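> What shape does this take:
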Amino acid sequence: MFNWYKKVVVENYANFSGRARRSEYWYFVLFNFLFAIAAYLIDVNLGLNFEKGSGGPFYLIYILATFIPGLAVAIRRLHDVDKSGWFLLIVFVPFIGGIWLLVLFFSEGTIGKNNYGPDSKSNIDEINEIGKE
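Coordinates of the predicted model:
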């Protein structure tokens, strides 16, 4: 499970192309949430909060460090359902935008090759065969 987080943060830090499986996206969200809470608690326990109820330097550094990979994996997740990364802006549509985006993040990816690359669930041999065509 942690390998998905590592894949997003280390291997694909600012990779906005390609596709991301649901498990890659949601495990990243889970671990990102847990690590953000841990960073916040470190700040609280060390008394480093900027003001009451806010984070401190550890939390701020963590959030800034994971902003780009979080954005990249969200865009790759949209690519998996054959949507442009710009579709992320649908969240700004009042009421329905956030729900629609959440539904897309939960949706199964396009089976087979789509506009953004080969199927992220297919095995490596199939990916290599598609690349040769």
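> Every contact and neighbour count from this point should use C-alpha atoms.
Fine.
> tell me the strands in this protein, going along the chain?
Remark: strands of the chain are absent; assignment by DSSP state E.
> Show me the helices in it, by range?
Remark: helices assigned in the chain by DSSP state H are 2-6, 22-46, 57-80, 96-106, 124-132.
> Give the other helices and strands that the shortest one contacts.
Applying 3 or more CA pairs under 8 Å, 6 or more residues apart in numbering; DSSP states H and E, one finds that helix 2-6 contacts helix 22-46.
> Kindly report the same for the longest one.
The helices and strands touching helix 22-46, judged by 3+ CA pairs under 8 Å, 6+ apart, are helix 2-6, helix 57-80.
> What angle do helix 22-46 and the longest one make with each other?
This means helix 57-80. With axes from the mean of the first three to the mean of the last three CA atoms, to 10 degrees as the basis, helix 57-80 and helix 22-46 are set at 170 degrees to each other.
> Please give the structure of this sequence too, so both can be compared:
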Amino acid sequence: MHWYLRVLKNYVTFEGRARRKEYWMFYLINAIISIILITAERATDTFFFSLLNFLYALAILLPSLAVAVRRLHDTGRSGWWFLINLIPIIGAIVFLIFTCLDSESNSNKYGPNPKH
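Prediction:
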């Protein structure tokens, strides 16, 4: 939960670097929350959970984008590489590979290694 809250606190920080653990823990907790909301929405079939799910997705849009950009920075790539997701299928695969790569071991132009 620490990693999830850390991303939310830095929700518009597009500078710096994010470790793999920060990135993937954020997405794991985000997926769990989304599954709970979708399950509640389908089980109750009410507008309330549909609205709640939409508001949650809207609320985490910027933090998700920011942590993805910081993750790219950690691998030594520009945040503009996020746009590779616009290429169907192949773009998502390439982006997934980028986010799975280890950090650059030393400081790079985006800041010091967050592991140290």
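> Looking at the helices and strands packed on helix 22-46 of structure 1, which one is packed in the most?
helix 57-80 (a mean of 20; mean count of other CA atoms under 10 Å).
> before we move on, back to that, so which of the helices and strands packed on helix 22-46 of structure 1 gets nearest residue 20 of structure 1?
Of all the helices and strands packed on helix 22-46 of structure 1, helix 57-80 sits nearest to residue 20 of structure 1, with 4.7 Å by CA to CA.
> Where in structure 2 does that closest one fall?
The aligned range for helix 57-80 of structure 1 in structure 2 is 51-74, by TM-score structural alignment.
> picking up where we left off before, TSV please, covering the helices of structure 1 and showing distance to residue 86 of structure 1.
Formatted as TSV, those follow (distance: least, CA to CA, whole Å):
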stretch	distance to residue 86 of structure 1
helix 2-6	23
helix 22-46	17
helix 57-80	8
helix 96-106	11
helix 124-132	26
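> Tell me which of these lies nearest to residue 113 of structure 1.
So among the helices of structure 1, helix 124-132 is nearest, using CA to CA, at 8.5 Å.
> Please identify the buried residues of that closest one?
Going by neighbour count (16 or more other CA atoms under 10 Å), the buried part of helix 124-132 of structure 1 is residue 127.
> Based on its surroundings, how many neighbours for residue 106 of structure 1?
16 (other CA atoms under 10 Å).
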